[in-house]
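Asks: Sharing a model prediction with you, sequence too.
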Amino acid sequence: MDKKRKIAAVIGAGLAPVLALTLPTGSASAHGYVNAPASRQAQCAQGTVSCGEIKWEPQSVEGPKGLRSCSGGNARFAELNDDSKGWRVHDVSRTQTFTWTFTARHRTLNYEYFVDGTKVATIDGGNQQPPATVSHQVNLGSATGRHKVLAVWNIGDTANAFYACIDVNIR
């Protein structure tokens, strides 16, 4: 009997690291952001702009639905609200494609797009789970010149949304 227990212990000890590496892990507030054109958090992650914690968590700008801030009301990412930080401005046309990247895919109520606080588009998510990336063509209206676009991903199965600001020069 002792020999069988020792063999079982050796096998168990050998399998433990394999199981630890292959079992699914929970996600820590990691969900989604606009990566094209590069949102402020994408620019932080890419090192385009020097940033704090958001550099490691561009997908984590989550807050209650209905906010209009780049940080989603999250104090850890307040620097995303700083319009003077040196964000790269993207030249875009009046109809622009925005691409979201998701690291945890929630059922989607809708996506909303705002130019300087004015809603220009709502895209129905059908309360479905999105694929790993989603692109939307958004008519930015009659505005020209430099503006800030706020993109909002409203989740269908929680009270939260994800927020991303993109600095644009509309031609």
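Replies: Received, thanks.
Asks: contacts and neighbour counts: CA atoms only from here.
Replies: Will do.
Asks: what are the ranges of the strands in the protein?
Replies: For the chain, the strands defined by DSSP state E cover 32-36, 62-64, 90-92, 95-102, 108-115, 118-128, 133-139, 145-155, 160-170.
Asks: So for residue 5, which of the ones you listed sits nearest?
Replies: Closest approach to residue 5 among these (CA to CA): strand 95-102, 45.7 Å.
Asks: one more structure, for comparison:
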Amino acid sequence: MRKKISAAIIGMGIAGVSLFSTGSATGHGYTDSPTSRQVHCAKGTVKNCGAIQWEPQSVEGTKGFPARGPADGTICAGGNSRFAQLDDPRNGQWPATAVTAGRSLDFRWKLTARHATTDFRYYLTKSTYNPTRPLTRADLEPQPFLTVPYGGRIPDATVSHQGTLPAGKTGKQLILAVWNIADTGNAFYACSDVTF
């Protein structure tokens, strides 16, 4: 009798875990070109990053940016308090990738778990951006400079998009990449610091 009860309890536990795990996106990913903050943390280039150093692919938050999604000041962490270190501007000292305004650039995602995709969007900060403060919507140009529609298709494990950076940018700026999942309410966020 005790074995039957134990088996029933274990079976109910497995069923419960299965029910809970289907509620969120099974896709995970991050940008590694230009190098994102989560990659700098995972590689140890930047220290004191907390849990993100082991989970660079897990910056998941509500989709619908900029109308919805992470609150201002929590955008780089996707609104996820576990990864708040990504929102810390570190006095403007995040390592930055050198880029050239008006030139083409390769944007690359590493997807550790692929998922049906609406699109990938790339936003750039305005000329008035202050890299010593947490990122807000007011810091970003209102429209993405690159949108790559996917129409619900599942992307490859490595995804590259070619895009032209806006002309006239100078100094330290930030690129926000957003991967919108098609069949859940979530998206993945990645912030890459760049220097024009």
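Replies: Happy to help now that I have it. Note that the coordinates shown come from a computational prediction; the quantities given were computed from them, not determined experimentally.
Asks: Superposed, what's their TM-score?
Replies: With the length set by TM-score structural alignment, normalised by the length of the first structure, the two chains reach a TM-score of 0.79; 145 aligned residues with a CA RMSD of 1.9 Å.
Asks: returning to that earlier point: JSON lines for the strands of the first structure, including distance to residue 50 of the first structure and mean neighbour count?
Replies: Putting those into JSON lines (distance: least, CA to CA, whole Å; neighbours: other CA atoms under 10 Å) gives the following:
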{"stretch": "strand 32-36", "distance to residue 50 of the first structure": "17", "mean neighbour count": "24"}
{"stretch": "strand 62-64", "distance to residue 50 of the first structure": "21", "mean neighbour count": "20"}
{"stretch": "strand 90-92", "distance to residue 50 of the first structure": "18", "mean neighbour count": "16"}
{"stretch": "strand 95-102", "distance to residue 50 of the first structure": "21", "mean neighbour count": "18"}
{"stretch": "strand 108-115", "distance to residue 50 of the first structure": "25", "mean neighbour count": "19"}
{"stretch": "strand 118-128", "distance to residue 50 of the first structure": "29", "mean neighbour count": "15"}
{"stretch": "strand 133-139", "distance to residue 50 of the first structure": "26", "mean neighbour count": "14"}
{"stretch": "strand 145-155", "distance to residue 50 of the first structure": "19", "mean neighbour count": "21"}
{"stretch": "strand 160-170", "distance to residue 50 of the first structure": "16", "mean neighbour count": "24"}
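Asks: Make JSON lines out of these and add distance to residue 17 of the first structure.
Replies: As requested, those are exported to JSON lines (distance: least, CA to CA, whole Å):
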{"stretch": "strand 32-36", "distance to residue 17 of the first structure": "30"}
{"stretch": "strand 62-64", "distance to residue 17 of the first structure": "33"}
{"stretch": "strand 90-92", "distance to residue 17 of the first structure": "46"}
{"stretch": "strand 95-102", "distance to residue 17 of the first structure": "28"}
{"stretch": "strand 108-115", "distance to residue 17 of the first structure": "36"}
{"stretch": "strand 118-128", "distance to residue 17 of the first structure": "36"}
{"stretch": "strand 133-139", "distance to residue 17 of the first structure": "32"}
{"stretch": "strand 145-155", "distance to residue 17 of the first structure": "35"}
{"stretch": "strand 160-170", "distance to residue 17 of the first structure": "35"}
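Asks: longest helix in the second structure, by residue count?
Replies: helix 2-21 (DSSP state H).
Asks: Equivalent analysis for the first structure, please.
Replies: helix 2-22.
Asks: Where in the first structure does stretch 172-180 of the second structure align, residue-wise?
Replies: Under TM-score structural alignment, the match for stretch 172-180 of the second structure in the first structure covers residues 146-154.
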